[in-house]
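> After the sequence you'll find the predicted model.
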Amino acid sequence: MKKLASLGFARQLVLGLMMALGVAAGAHASSEGGIAWDKAPNKTNDLAALQNGAKLFVNYCLNCHSAAFMRYNRLQDIGLTEQQIKDNLLFTTEKVGETMKAAIDPRQAKEWFGANPPDLTVIARSRAGHGGTGADYLYTYMRTFYRDETKATGWNNLAFPSVGMPHVLWELQGDRRPVYETITEHGHKTEVFKGWEQLTPGSMTPLQYDQAVGDLVAYLQWMGEPAQNTRVRVGVGVLIFLAFFTLIAWRLNAAYWKDVK
């Protein structure tokens, strides 16, 4: 994996910086005008999916985006050993106790592009909106890029129209264009999205790409709150205990007052 990351570092560095600019520029844009968000698959309990998501994150995101509140050794919580982390995921540091810092110097990024690439530690939590959860948004967003030569980056997005970032995973998904159907109602013509036309294939099939994006989103979702699954389990246990204790208290109360007239 280190060899792969090294070979593609320059390319991913440029694309990642452009992605950072797009995310920063569109941080306050409304989702109105975009398509409805798809439901992201729930994979936060799937260790294999989380591990693959971590690999995608390190190879495609970490060149420019930091995860300042996540330490590498916390990845042991998703089933990776310390040696696996050292061998496969440490590109910007030599210590597994370090936080996930971007490969690029923040001062250089700010000087070159006017803004530092945003931190992605809690991106899945911060993107929630009326259309769904933050995971839903990211899952839809990373699957709806298409070629648009009228844009500076050459890319556009259905979930975030006119977004200023490129499609960093395009080699996996390939080139596509949206297909619309013109519907006329009451004399007004409306363009309705109907599906996709694959222009050039990527290294993955559409199903494989959707699964990979689901893994990446699951990792981003887990990274935003690594203890979320533990919290849910503890919460369920507490509710069960309270229900059982309530039953015992009710029976004790009945037994205590049964002889009182």
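Yep, that arrived. Just so you know, these numbers come straight off a predicted model, no measurement behind them.

> Please make it C-alpha for all contacts and neighbour counts, starting now.
OK.

> can you give me how far the strand or helix carrying V232 is from the chain middle?
Secondary structure from DSSP states H and E places V232 in helix 228-257. From the chain centre to the centre of helix 228-257 is a distance of 36 Å (Cα atoms, centre = their mean, to the nearest Å).

> ok, now stretch 100-118?
How far stretch 100-118 lies from its chain's middle: 20 Å, per Cα atoms, centre = their mean.

> So for it, first residue to last residue, what's the gap.
Terminal residues of stretch 100-118 are spaced 13 Å apart (Cα to Cα, to the nearest Å).

> adding another structure so you can compare the two:
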Amino acid sequence: MKMSLINLIKRAAAVLMFAPAVAMAAGAALHLDKAPVSTDPAALQHGAKLFVNYCLNCHGASYVRYNQLQNIGLSEQAIKDNLLFTGEKTGDLMKIAMLPAEGKQWFGAAPPDLSVIARSRASGDGSGADWLYTYLRQFYRDPQRPTGWNNVIFANVGMPHAFWELQGEQRANITENADGTKTIALELVKPGKLSVEEYDKAVADLVSFLVWMGEPVAEKRKTIGTFVLIFLAGLFVLSYALKKNYWKDIH
């Protein structure tokens, strides 16, 4: 009985280990566009503005505080004037009032926290930034969906198209292939406030900000890493010179 239980646990562990790989193999391969991620402060500030105005109503960023945005060049006063609307303080976390249960009731699933979404979405098909950049540009009108929207790379998504006023409305032209798969080509049928190029740039800025939120100290870490490598290289040279001098009478 004891051995049977152990074998059962081992089999369950094996199934859980390989289940994601099986699921990925069974799904259709995704084509992800390369995200033009930027660390330019102006791009990050624009992305922060888009995030607060369009995303923060439903999605929180509960691991990030408003005053951390000073690291992308915003002053505390600029944060107060442009990014705080309901009495928050600059030291507060970027949370939302909506409860997860309410989000599940309204959208079918609770909107995820976006603090590390750019890192959690990374896969073999591309980086998390590539997935987000593609996803936010591939919404299309679908009257069959409760929200009236669908998405090419996230079929039957519960999220409505929050940026439709900026992008406009796209229509999906679906072609049935001989092998039983479908090809979806999007056509812009109602222009938005932004041109296609301007909208792509806006999405790139937003994705850049989401990438920054996932690791706000990334640039500092890279700088420190560079100096550490330079230090180690110098230390190696000095250590080698010391070794040569120490052993010169023996060799």
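Perfect, I can see it now. Just so it is clear, the model here is predicted, and its values are computed rather than measured.

> Just give the TM-score of the two.
Here the superposed chains carry a TM-score of 0.82, computed using TM-score structural alignment, normalised by the length of structure 2; 227 aligned residues with a Cα RMSD of 2.4 Å.

> residue range for the helix holding V232 of structure 1 in structure 2?
Here helix 228-257 of structure 1 aligns to structure 2 at residues 218-247, judged by TM-score structural alignment.

> what about the longest strand in structure 1?
Ranked by number of residues, the top strand in structure 1 under DSSP state E is strand 188-201.

> Tell me the first helix or strand C-terminal of it.
According to DSSP H and E, the helix or strand after strand 188-201 of structure 1 is helix 206-224.

> Remind me what that next one packs against, helices and strands.
On a contact count with 3 or more Cα pairs under 8 Å, 6 or more residues apart in numbering; DSSP states H and E, helix 206-224 of structure 1 meets helix 47-60, helix 123-126, helix 134-141, helix 170-173.

> Out of these, which gets nearest to H188 of structure 1?
Judged by Cα to Cα, the one of these that comes nearest to H188 of structure 1 is helix 134-141, at 28.5 Å.

> average offset between the helix or strand following the closest one and structure 2?
Sequence order places strand 145-147 as the next helix or strand after helix 134-141 of structure 1, per DSSP H and E. Compared with structure 2 after fitting, strand 145-147 of structure 1 has a mean deviation of 0.9 Å; criterion: mean Cα distance after the TM-score superposition for structure 1.

> so strand 145-147 of structure 1 corresponds to what in structure 2?
The aligned range for strand 145-147 of structure 1 is 139-141, by TM-score structural alignment.

> Stretch 12-20 of structure 1 too?
Aligned using TM-score structural alignment, stretch 12-20 of structure 1 spans no residues in structure 2.

> Same question for that stretch: list its buried residues.
Buried residues in stretch 12-20 of structure 1, counted by 16 or more other Cα atoms under 10 Å: Q12, L13, L15, G16, L17, M18, M19, A20.

> Stretch 59-73 of structure 2 now?
The neighbour-count check on stretch 59-73 of structure 2 (16+ other Cα under 10 Å) flags H59, G60, A61, V64, R65, Y66, N67, Q68, L69, I72 as buried.

> just stretch 90-102 of structure 2 next, same as before
Residues of stretch 90-102 of structure 2 classed as buried: T90, L93, M94, K95 (neighbour count, 16+ other Cα under 10 Å).

> same thing with stretch 221-237 of structure 1?
For stretch 221-237 of structure 1, using 16+ other Cα under 10 Å, the buried residues are Q221, W222, M223, G224, P226.

> any idea which of the residues you listed is closest to P41 of structure 1?
Taking Cα to Cα as the measure, P41 of structure 1 lies nearest Q221 of these, at 11.1 Å.

> so how far is D136 of structure 1 from the residue lying closest to that closest one once chain neighbours are set aside?
Leaving aside its sequence neighbours, Q221 of structure 1 sits nearest to A124 (Cα to Cα, 6 or more residues apart in numbering; 5.2 Å). Taking Cα to Cα as the measure, A124 of structure 1 falls 9 Å from D136 of structure 1.

> Over to F91 of structure 1?
29 Å.

> same deal with N59 of structure 1?
22 Å.

> Also I183 of structure 1?
The value you get for I183 of structure 1 to D136 of structure 1, if Cα to Cα is used, is 28 Å.

> Please name the residues that touch the spatially most central residue of structure 1.
By Cα atoms, centre = their mean, the mean C-alpha position of structure 1 lies nearest to V217, the distance being 3.1 Å. Contacts for V217 of structure 1 (Cα atoms under 8 Å, 6 or more residues apart in numbering) come out as A40, G53, A124, A135, L138, Y139.

> and the helix holding V232 of structure 1 with helix 206-224, angle?
Interaxial angle, helix 228-257 of structure 1 versus helix 206-224 (axes from the mean of the first three to the mean of the last three Cα atoms, to 10 degrees): 60 degrees.

> related to what we said a few turns ago, neighbour-wise, which of I183 and D136 of structure 1 wins?
More crowded of I183 of structure 1 and D136, by other Cα atoms under 10 Å: D136, with 23 against 11.

> Looks like that one contacts A36 (just checking).
No - assessed by Cα atoms under 8 Å, D136 of structure 1 is found out of contact with A36, at 9.7 Å.

> dump the residue contacts of R143 of structure 1.
D210, V213.

> swap that for V189 of structure 2, please
When contacts are counted by Cα under 8 Å, 6+ apart, V189 of structure 2 touches G168, E169, Q170, R171.

> I'd like the buried residues of stretch 90-102 of structure 2 as TSV, with secondary structure appended.
As requested, those are exported to TSV (DSSP: H, G, I helix; E, B strand; the rest coil):
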residue	secondary structure
T90	coil
L93	strand
M94	strand
K95	coil
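
> Would you point out the most distant pair within those?
The largest separation in the buried residues of stretch 90-102 of structure 2, counting by Cα to Cα, is between T90 and K95 at 12.2 Å.
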